[in-house]
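In: How does the following fold in three dimensions:
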Amino acid sequence: MIEEKGILFVLSGPSGVGKGTVRKELFQHDTALRYSISMTTREKRQGETDGVDYFYKTNEEFESLIAQNKLLEYAKYVNNYYGTPRDYVEKTLAEGHDVFLEIEVQGALQVKENFPEGVFIFLFPPSLEELKNRIVNRGTETEELVLNRLKAARDEIEMMDAYDYVVVNDQIKHAVAKVKSIIQSEHCKRERIAKQYKQLLEDDIK
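Out: Down below sits the predicted model:
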C-alpha cells in the first residue's frame, strides 16, 4: 500500500468560540495529529524552545520568507510578525502525518488561498448570546471590546461559505467528536483512496 500523504485540517471561527479548548481536547484523544507550529519575530520567553513553541526569526528573516511566499498566512500584532511556515506543514504532510492548524478567520482565508487542498472547519457558537457570555466570562474584556468582538463575529460568520464543514460548539465533547469524524471521513474520501490505488495499478503493470 502506498503511504498516504497527510491532510491539513484548519479549525477556525470567531474569537471566544472555543477554538483552543476544542483543539486541546482533540489532541488528548488523537496523538497522531501534528500541531502546526507558528513562526514569530517576538522575543523567546523563558522556558520556550525554538521549533517547539514557535520558530523564532528576525524581522529581516520573516520578511524574506514573505517575499518568497514561504508562509501560508501571516499577520503583524504589536510590531511582531506571526505566521504559518509552508515548509514545515508540507514536510510534515509528506511524511504522512495530518497537520492541525487552529487560527482566526482572516488567517484561515489566507491559508485557503495559498493551500486550497486543506480541509477547513468553521467552529460556530450555539448563539451570539452564548458567544457574548463566553467573552464576558473571560473577565479580560471591556464592554467596548466585547461589542467590537461581537461585531467582528457577525462579519466572520458571513464568511462561513468559504469553509468545508461547520461544527457547532455547544458542548466540548460533542464538538470534538464531530471534528474527529470529519478527520476520519476525509481519509475515506474516494478521491484520496482512488489516487493511491491508481498508482498501485500502474506499478503492477510496470
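In: Could you use CA atoms for every contact and neighbour count after this?
Out: Fine.
In: Name the helix or strand for V17, please.
Out: Using DSSP states H and E, V17 is not contained in any helix or strand.
In: The closest residue to it other than its chain neighbours: neighbour count?
Out: In space, and not counting its chain neighbours, V17 is closest to P125: 5.7 Å by Cα to Cα, 6 or more residues apart in numbering. P125 has 22 neighbours, counted by other Cα atoms under 10 Å.
In: what's near enough to touch P125?
Out: V17, L131, V168, N169, D170 (Cα atoms under 8 Å, 6 or more residues apart in numbering).
In: hmm, try it at 10 Å
Out: 13-14, 16-18, 131-132, 134, 153, 157, 167-170 (Cα atoms under 10 Å, 6 or more residues apart in numbering).
In: Name the nearest of the residues you listed relative to K198.
Out: V167 (33.2 Å; Cα to Cα).
In: what's the closest non-adjacent residue to that closest one?
Out: Nearest to V167 is L123, by Cα to Cα, 6+ apart, at 5.0 Å.
In: hmm, back to that, next, format the contacts of P125 as CSV and append secondary structure and neighbour count.
Out: Formatted as CSV, the contacts of P125 follow (DSSP: H, G, I helix; E, B strand; the rest coil; neighbours: other Cα atoms under 10 Å):
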residue, secondary structure, neighbour count
G13, coil, 26
P14, coil, 24
G16, coil, 21
V17, coil, 25
G18, coil, 21
L131, helix, 22
K132, helix, 18
R134, helix, 16
A153, helix, 23
I157, helix, 16
V167, strand, 20
V168, strand, 16
N169, coil, 21
D170, coil, 16
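In: here's the other one to compare against:
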Amino acid sequence: MLSRGVWRHRPFLIVVSSPSGAGKTSLCREVVRQDKNIVYSVSATTRHPRKGEVHGRHYFFWTEREFKARLARGGFLEHAIVYGHFYGTPKTPLLGQLRKGKDVLADLDIQGMRSCRKALPDSVAIFITTQSQKELMRRLHSRGTDSAREINRRQSELKSELAAIPEFDYIVVNDRLKDTARRILSIIRAERLRTYRLHPGRKAKRSIVNEVSVD
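Out: Predicted structure coming up:
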C-alpha cells in the first residue's frame, strides 16, 4: 500500500458483473468488508424485494413511477430494463464517494457495465463466473428465490453474457468466497498503482520541490 501523504491514487469505480447465480453480490460485500477504502454502490430497482432483502442495503426498492421521476431528473449514472424491471445506479451517492477519496464497487449487469464505462472511462470491469455452467445452474436453482419461468429466462441470457467476457478487464472464477474476494482485492490494489491514477501527496510534493531547489 502506498505511504499516506506520499503518493495517492485517484479513486475509481470497479464494476463486477456475472451471470445470475455466480455469487457477485455476496462477493462484493466480502470485498468491502476486507477493505475499508472501498464502498458498495447500492443500486435501485422496481422489482419486488426477495426474502431477506432490505431497502437501502441490498437495493433501493422504488416504484416504477418514482424511478422514472428520478430518471427524468438525470439522477442515474446508468439504467436499464432487465427481465422486465428497471434497474439503475443513483448518480449522486456514487460520485460523492469518489470525491471523498473512496473507491466504489458496483454490482451491475452487462448493460450497466457498458453504460458506466462510457460515463467513467477509467473504471475497471471484472467478470465473475463459476467453474462450470452446470455449477452455475445448480446455484441458480438452489437459491429458491426465482420462479421456473425466471430461471429459464436467466438461463437463456447466459450465452450473450458469456459472449461479453472480452469487454471486461479481468475474469475471476468464484469457488470459495473469501479466496475469490482476495483475488478481486489483488486486482483492485494493483489498479491503484497504475501510474496514470497516481498523484503526489503533500510529502511527495515537498520532496520534489526540495530536489528542484537543490538542482
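In: Matching the residue nearest to V17 of structure 1 against structure 2, which residue comes up?
Out: Matched across to structure 2, P125 of structure 1 falls on T130, judged by TM-score structural alignment.
In: Tell me the counterpart of A175 of structure 1 in structure 2.
Out: Per TM-score structural alignment, A175 of structure 1 is aligned with T180.
In: again with Y74 of structure 1
Out: Using TM-score structural alignment, Y74 of structure 1 lines up with H79 in structure 2.
In: Tell me which residue is most central in structure 1.
Out: L101 (2.3 Å; Cα atoms, centre = their mean).
In: Map that one onto structure 2.
Out: In structure 2, L101 of structure 1 lands on A106 (TM-score structural alignment).
In: same for the strand or helix carrying that match, what does it pack against?
Out: Per DSSP H and E: A106 of structure 2 is located in strand 103-107. Judged by 3 or more Cα pairs under 10 Å, 6 or more residues apart in numbering; DSSP states H and E, the packing partners of strand 103-107 of structure 2 are strand 13-17, helix 24-34, strand 38-41, helix 91-99, helix 110-119, strand 124-129, helix 177-192.
In: what is the orientation angle of the fourth one with strand 103-107?
Out: Angle between the axes of helix 91-99 of structure 2 and strand 103-107 is 140 degrees (criterion: axes from the mean of the first three to the mean of the last three Cα atoms, to 10 degrees).
In: what's helix 91-99 of structure 2 in contact with?
Out: Helix 91-99 of structure 2 is contacted from outside by 10-13, 38-43, 74-78, 102-106, using Cα under 10 Å, 6+ apart.
In: Name the nearest residue to I172 of structure 1, sequence neighbours excluded.
Out: V22 (6.2 Å).
In: Does the one you found touch A175 like I think?
Out: Yes - checked against Cα atoms under 10 Å, the pair V22 of structure 1 and A175 is within contact range at 7.1 Å.
In: Overlap in contacts, the two.
Out: L123, N169.
In: Can you give me the distance of Q28 of structure 1 to I193 of structure 1?
Out: 27 Å (Cα to Cα, to the nearest Å).
In: So which of the two has more stuff around it?
Out: I193 (13 against 8).
In: That one belongs to a strand, doesn't it?
Out: No - going by DSSP: H, G, I helix; E, B strand; the rest coil, the assignment for I193 of structure 1 is helix, not a strand.
In: Give me the number of neighbouring residues for the residue nearest to V167 of structure 1.
Out: Neighbours around L123 of structure 1, by other Cα under 10 Å: 24.
In: Kindly report the same for the one 10 residues further on.
Out: For N133 of structure 1, the number of neighbouring residues by other Cα under 10 Å comes to 13.
In: Name the secondary structure element that contains it.
Out: Per DSSP H and E: helix 128-138 holds N133 of structure 1.
In: Give the aligned equivalent of the residue nearest to I172 of structure 1 in structure 2.
Out: Using TM-score structural alignment, V22 of structure 1 pairs with L27 in structure 2.
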